[in-house]
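Asks: need coordinates for the following:
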Amino acid sequence: MNKDGLRDLNETIGSKPQNGLDDVKAVIVVLSGKGGVGKSTVAANLAAGLAMEGKRTGLLDVDVHGPSIPRLLKLGDCRPAMTGTFMVPVEWHWNLGVMSIGFLLPGKDDAVIWRGPAKAGVIEQLAKQVAWGERDVLVVDCPPGTGDEPLSVLQIFEDKAMAVIVTSPQDMAVDDVRRSVTFCRQLSTPILGIVENLSGFVCPSCGAVHDIFSAGGGERLAAETGVPFLGRIPIDSEVARSGDDGDVFLAVASQNPSALAFKAVIASVLKALEAKPAATA
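Replies: All right, here's what the predicted structure looks like:
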């Protein structure tokens, strides 16, 4: 999408950012310094799991160049309604509302060709000009790295923001994800914990978990940096299938090893949220 596309998008969602975040109690920003670690899958299942636990939840996808959330939740053909000058989140579940730039693109194959300031402006609109209403928690799926998009998100949400950092177990990923820990600390953003995704492989025949990468990198990083470790999530072919088909993994395979691992992570996040004092508006 070029500059004309940016103009059209601004006309669609309004040119003046407003604040629909006043009644959002807490924000969980899902980050990773490394691409390909399953961050969007973790974000989608975290949001869905919180909603299924009774939390009034929002999910905001700010990956401008590669929005994955519409596919992961089978919402690819949806468009947000408007109420006044605010967009209304697309409903996945009665307790989960979703917003993504993917809902606003003219076509699924359109590329977004924007520089940093344009991206920051649209991310602010996607956050503030949405009628989130009363939400216990808003989960934000960021693109990998420590650049424009994650920086914009943490600055927009300020003291409401907390981070969940996703890594895979191998050292190459952990080296990059370590920078995400430093990034959050430099911005004074509390870190709820680290998730080690793609941690072992669940055999579809016997259910045993085999370490096909190195194991324990995320847990070691958590120990080295003094950050809580939220748990390991093994590779499962059902996770990949459900993501491609738009079926939320936790909703379709609630008792397999990876789903139980997701539930343990969600339980740890819930406990951390309950322990955190509410942020002031």
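Asks: only C-alpha atoms from now on, for both contacts and neighbour counts.
Replies: OK.
Asks: in the strand ranked longest in the chain, what counts as buried?
Replies: The single longest strand within the chain, with elements called by DSSP state E, is strand 191-202. Buried positions in strand 191-202, judged by neighbour count with 16 or more other CA atoms under 10 Å: 191-202.
Asks: of the residues you listed, closest to Ala120?
Replies: Ile191 (22.5 Å; CA to CA).
Asks: quick check, that closest one in contact with Ala161.
Replies: No. The pair Ile191 / Ala161 is not scored as a contact, 9.1 Å apart, by CA atoms under 8 Å.
Asks: start to end distance for stretch 138-154?
Replies: One end of stretch 138-154 sits 13 Å from the other (CA to CA, to the nearest Å).
Asks: where exactly do the helices run in the stretch 101-250 of the chain?
Replies: All helices of the stretch 101-250 of the chain, identified by DSSP state H, counting those that start in this stretch, fall at 116-128, 148-157, 171-186, 217-225, 237-245, 249-252.
Asks: for the comparison step, fold the sequence that follows:
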Amino acid sequence: MSRGKNLFFNCLTFVFVILTVIMAGLMFNIATDAMEPPFFAPKPTQVIPTVAALASPTPKPSWTPSLTATPTNTFTPSSTPTETPPQPSATNTATMTPSITFTPSITGTFTPSATVTPSPTNTLQPPTFTPTKTLTPTPSATWTPTYTPTGPTATSTPEFPYIVQPGSISLRQATNAAGCNWQGIGGQVTTDRAEPIAGVQIRVRGDTLAEQSTLSGTNMAYGPSGWEIQVAALTNTERYYIDLWIDNQQVSDTVQIVFPNSCQQNLAVVNFIRTRPS
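Replies: Now for the predicted structure:
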């Protein structure tokens, strides 16, 4: 803005200087023309003087041009600008003021932890199938204590004085020479202190076998109170039932035996013990 104003005043000053020069030239021409008579001025009349009378010469008008300056408004340019040039304004200078900025940082805290060492990984290999002989389960002798009621009306199961000796039921090969042409049941009857008891009746019956009986103490191969009953002439898988009787009174639970139809397991051993006097 200040630069534009300066240029304007400079141009205006130049114009006034030119006008001043022109006016000075005009004034000079006017002054020069005033020194010469004008072309339209009348020539003076020559008067022949007479001797007769001396008269005062009549003054004749004469036109003497005088230079009269016509007052004009003269503008004298001045190189001094009337407008006060703009003063330089203060320049805001950024001042860097050093400051300390605290930047928080995360400090890792070391927490000891157990290091798991990987153990060797067992690589699964495809299974190798080796043909093996499949064993067919062989039926074993089982016994299920049952109560066979006597008389027309069933009553609550009594507590019999004779029970099967725990763990005594087993299947084995008979010691006779009959082999597969024999199948039977044997054992002994004792007290709970292993004292032999003779004269106790053992009754055996099967699905196709009529009831057979014998007394304890009739077969010493099983002990002083041993007994044995043949149930078949050939090995089979028939089910058999065994119980003890004294004076036509059942004194033990009924035991069930099932044979596996094997020549090596054609003898079932069942021992009974008395837990209290009958």
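Asks: now what about the TM-score between them?
Replies: The TM-score (TM-score structural alignment, normalised by the length of structure 2) is 0.21; 99 aligned residues with a CA RMSD of 6.2 Å.
Asks: and the longest strand of structure 1, what does it pack onto?
Replies: Here strand 191-202 of structure 1 touches strand 161-167, strand 209-210, helix 217-225, strand 229-235, helix 257-275, going by 3 or more CA pairs under 8 Å, 6 or more residues apart in numbering; DSSP states H and E.
Asks: ok, of the buried residues of strand 191-202 of structure 1, which one's closest to Ala275 of structure 1?
Replies: Using CA to CA, Leu192 comes nearest to Ala275 of structure 1 of those, at 10.7 Å.
Asks: look up how far Asp61 of structure 1 lies from that closest one.
Replies: Taking CA to CA, one finds Leu192 of structure 1 at 19 Å from Asp61 of structure 1.
Asks: and the residue lying closest to Leu270 of structure 1 once chain neighbours are set aside, how many neighbours?
Replies: Nearest residue to Leu270 of structure 1, sequence neighbours excluded (CA to CA, 6 or more residues apart in numbering): Leu50, at 7.9 Å. Applying other CA atoms under 10 Å, we find 24 residues neighbouring Leu50 of structure 1.
Asks: so Leu50 of structure 1 belongs to a strand, correct?
Replies: No. In this structure, Leu50 of structure 1 is helix, not part of a strand, as judged by DSSP: H, G, I helix; E, B strand; the rest coil.
Asks: against Ala120 of structure 1, how distant is it?
Replies: According to CA to CA, Leu50 of structure 1 and Ala120 of structure 1 sit 27 Å apart.
Asks: try Val98 of structure 1
Replies: As judged by CA to CA, Val98 of structure 1 and Ala120 of structure 1 stand 19 Å apart.
Asks: what about the two, which has more around it?
Replies: Each of Val98 of structure 1 and Ala120 has its neighbours counted (other CA under 10 Å); Val98 has more, 28 against 21.
Asks: okay, angle between the helix or strand encompassing that one and helix 116-128 too, please.
Replies: Following DSSP states H and E, one finds Val98 of structure 1 within strand 96-100. Per axes from the mean of the first three to the mean of the last three CA atoms, to 10 degrees, the angle that strand 96-100 of structure 1 makes with helix 116-128 is 160 degrees.
Asks: circling back: out of the helices and strands packed on strand 191-202 of structure 1, nearest to Asp141 of structure 1?
Replies: Between these, strand 161-167 lies closest to Asp141 of structure 1; by CA to CA that is 10.1 Å.
Asks: perfect, that will be all.
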